[in-house]
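Enquirer: Show me the folded form of this:
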Amino acid sequence: MFLTQYSSSLASSRRVGRGLALASLFLLAAPAGWAAPASATAGAPAGAASAAPPVVSAAKQALIDKLLTLWHPEQVAQMMVNRPAAEAVQHSRIALQGRVSAEKLESTMKGIAEDAKAYVDAATPLAEAAGKQAVRTTAVPMLADQFSEEELKALIVLLESPVRQKFEKAAPDIEGAVGADVARRAGPAIQPQLDKMKQEVAGKLRAAAMTR
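Expert: As a prediction, the model looks like this:
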């Protein structure tokens, strides 16, 4: 049901920590796959990879280090690992719905979920190690170049603000209450549209499979 699916989605979002919530801002720029996009290197000048990093004062470096203890942008690497696994499970369920029995669907999905978990378990250490390195080689120079010491101090004050922390703690409950109210008000009208969309997608998948 629409309400059940919304609640499940909300429960997943609540498990995202503050660092992941901040890091999620970077997903808009994250590559869809794990191959480096051509645009990332095509325009780079020769020798750019070996260029010396900018010199950062000890005071500014200390502020950047403090900011990173509050922010954790390296956690975007874990999100990049999790996203294709979640999409694989979701797309597999959609592809199987209406084509196999309910019992076969659940048993197959259990195996697919195990495959997805095995991928996540194997990829996570690699992504975490790369994330830590990327912070030092990418995030730190960008912060040093784009923010002054005063701006870094202001960012730290913002991230440490008790009011901000209180808001972040309250936000999931507020959003959940709004979502539940939306589901109550619009769920009965949306559910038929959702069912129709699923049926049409399943029909197109069946037709494509039969005409291969």
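Enquirer: all contacts plus neighbour counts: C-alpha atoms, from now on.
Expert: Noted.
Enquirer: was I right about L10 contacting I174?
Expert: No - using Cα atoms under 8 Å as the test, L10 is too far from I174 to be in contact (11.3 Å).
Enquirer: Those two: which is more packed in?
Expert: Applying other Cα atoms under 10 Å to L10 and I174 shows that L10 carries more neighbours, namely 17 against 12.
Enquirer: and the residue most central in space within the chain, what helix or strand is that in?
Expert: Computing the C-alpha centroid of the chain and ranking residues by Cα atoms, centre = their mean puts M79 first, at 4.1 Å. Remark: M79 resides in helix 76-96, with elements defined by DSSP states H and E.
Enquirer: Quick check: what element follows that helix along the chain?
Expert: Toward the C-terminal end, the helix or strand that comes next after helix 76-96 (DSSP H and E) is helix 102-134.
Enquirer: That next one: how far from the chain's middle?
Expert: Offset of helix 102-134 from its chain centre (Cα atoms, centre = their mean, to the nearest Å): 14 Å.
Enquirer: one more to put side by side:
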Amino acid sequence: AHESFEDPEIAALMNGAFVCIKVDREERPDLDAIYMGAVQAMNGHGGWPMTVFLTPDGEPFYAGTYFPPEDRHGLPGFPRLLQGMAEAWAERRDEVLQQGGRIAATIAGQSSFAASRDPLSADVLSNALSQLTRAFDREWGGFGPAPKFPQPMTFEFLLRMDARGHPGALEMVTTTLDRMVFGGIYDQLGGGFHRYSTDGKWLVPHFEKML
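Expert: Just a heads-up that it's a prediction; the model follows:
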């Protein structure tokens, strides 16, 4: 995020077309949880840094995680994204407001569900494994396009599915971990893993380590 926010041209775009608010998720976990729900609803996954575009009523109409300062690895550059959002608000405001209302309703619906105490069925587990298999990058490991995040809970699930005899589950874990340990996301000098990789090959890390 710093590489974009500290760029004078990007800062000018942000301040010229938007009311910019930076939220510390450690101080406001309530807001983080609400808008992370929007990111996940729109993208199927979440993460940080988190960028959310809101209507004046606070309803999210577009959201994502990492956006590079220029077009990179199939991701739109942050300046192009800002221009697109500003144009959408100026030229298609009714559509934007409708989108915000739909996403807000989705988030409200998610928060109304109570956690089930029933054990997960075999069908639910198999469907989850199938979705991960479809998203798996067989060459470079990980799931989906860049940016790629370490996903320890996903690895734990796959190891449990391997123990149940599901073929291919272990390969997704070992391939991903092998690519990570030999990639730039692993700190070859200080040890440990950086927060995520900005590219799909685990080569270009986001230089931050989360405790």
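Enquirer: Just the TM-score for the two chains, thanks.
Expert: TM-score of the superposed chains, computed with TM-score structural alignment, normalised by the length of structure 2, equals 0.27; 96 aligned residues with a Cα RMSD of 5.4 Å.
Enquirer: Show me what the helix holding M79 of structure 1 is packed against.
Expert: helix 18-23, helix 102-134, helix 162-210 (3 or more Cα pairs under 8 Å, 6 or more residues apart in numbering; DSSP states H and E).
Enquirer: So for it, what gets flagged as buried?
Expert: Along helix 76-96 of structure 1, these residues count as buried under the neighbour rule (16 or more other Cα atoms under 10 Å): 76-82, 84-85, 89, 92-96.
Enquirer: Run a quick neighbour tally on T69 of structure 1.
Expert: 11.
Enquirer: err, F78 of structure 2, not the other one
Expert: 21.
Enquirer: What segments of structure 2 are helices?
Expert: 2-5, 8-17, 29-43, 78-91, 93-111, 122-135, 152-163, 169-181 (DSSP state H).
Enquirer: H206 of structure 2 is nearest to which of those?
Expert: Closest of the helices of structure 2 to H206 of structure 2 is helix 2-5, at 10.6 Å (criterion: Cα to Cα).
Enquirer: packing partners for the closest one?
Expert: Partner elements for helix 2-5 of structure 2 (3+ Cα pairs under 8 Å, 6+ apart): helix 8-17.
Enquirer: okay, the angle between the helix it packs on and helix 78-91?
Expert: 20 degrees (axes from the mean of the first three to the mean of the last three Cα atoms, to 10 degrees).
Enquirer: What residues of helix 8-17 of structure 2 count as buried?
Expert: For helix 8-17 of structure 2, by 16+ other Cα under 10 Å, it's 10, 13-14.
Enquirer: Kindly report the same for stretch 184-200 of structure 1.
Expert: 187, 198.
Enquirer: ok, back up a step: got JSON lines for the buried residues of helix 8-17 of structure 2, with distance to D178 of structure 2 too?
Expert: Shown next, in JSON lines, are the buried residues of helix 8-17 of structure 2 (distance: Cα to Cα, whole Å):
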{"residue": "I10", "distance to D178 of structure 2": "36"}
{"residue": "L13", "distance to D178 of structure 2": "40"}
{"residue": "M14", "distance to D178 of structure 2": "39"}
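Enquirer: wait, which of those is closest to A135 of structure 2?
Expert: Using Cα to Cα, the buried residues of helix 8-17 of structure 2 come closest to A135 of structure 2 at I10, 32.5 Å.
Enquirer: Looks like that closest one contacts P79 (just checking).
Expert: Yes - using Cα under 8 Å, I10 of structure 2 and P79 qualify as a contacting pair, with a distance of 6.0 Å.
Enquirer: roughly how far out does stretch 86-94 of structure 1 sit from the chain middle?
Expert: 16 Å.
Enquirer: Repeat that for stretch 168-178 of structure 1.
Expert: 19 Å.
Enquirer: Can you tell me what sits against that stretch?
Expert: Residues outside stretch 168-178 of structure 1 that contact it (Cα atoms under 8 Å, 6 or more residues apart in numbering): 7, 10, 14, 18.
Enquirer: give the contact list for the second one.
Expert: Think L10 of structure 1. By Cα under 8 Å, 6+ apart, the contact list for L10 of structure 1 reads G176.
Enquirer: what about it, helix or strand, and which?
Expert: helix 2-14.
Enquirer: Grab the nearest non-local neighbour of L63 of structure 1.
Expert: L152 (6.4 Å; Cα to Cα, 6 or more residues apart in numbering).
Enquirer: okay but that neighbour is in contact with I64, surely?
Expert: Yes - judged on Cα under 8 Å, L152 of structure 1 makes contact with I64 at a distance of 7.0 Å.
Enquirer: neighbour count winner among those two?
Expert: I64 (23 against 19).
Enquirer: Against V76 of structure 1, how distant is A129 of structure 1?
Expert: Applying Cα to Cα, to the nearest Å, the value for A129 of structure 1 to V76 of structure 1 is 12 Å.
Enquirer: Now do M161 of structure 2: how many residues are near it, please.
Expert: 18.
Enquirer: what's near enough to touch the residue nearest to it when sequence neighbours are not counted?
Expert: Nearest-residue entry for M161 of structure 2: A169, 6.4 Å, with adjacent residues in sequence omitted and distances by Cα to Cα, 6+ apart. Residues in contact with A169 of structure 2 (Cα under 8 Å, 6+ apart) are 129, 158-159, 161-162.
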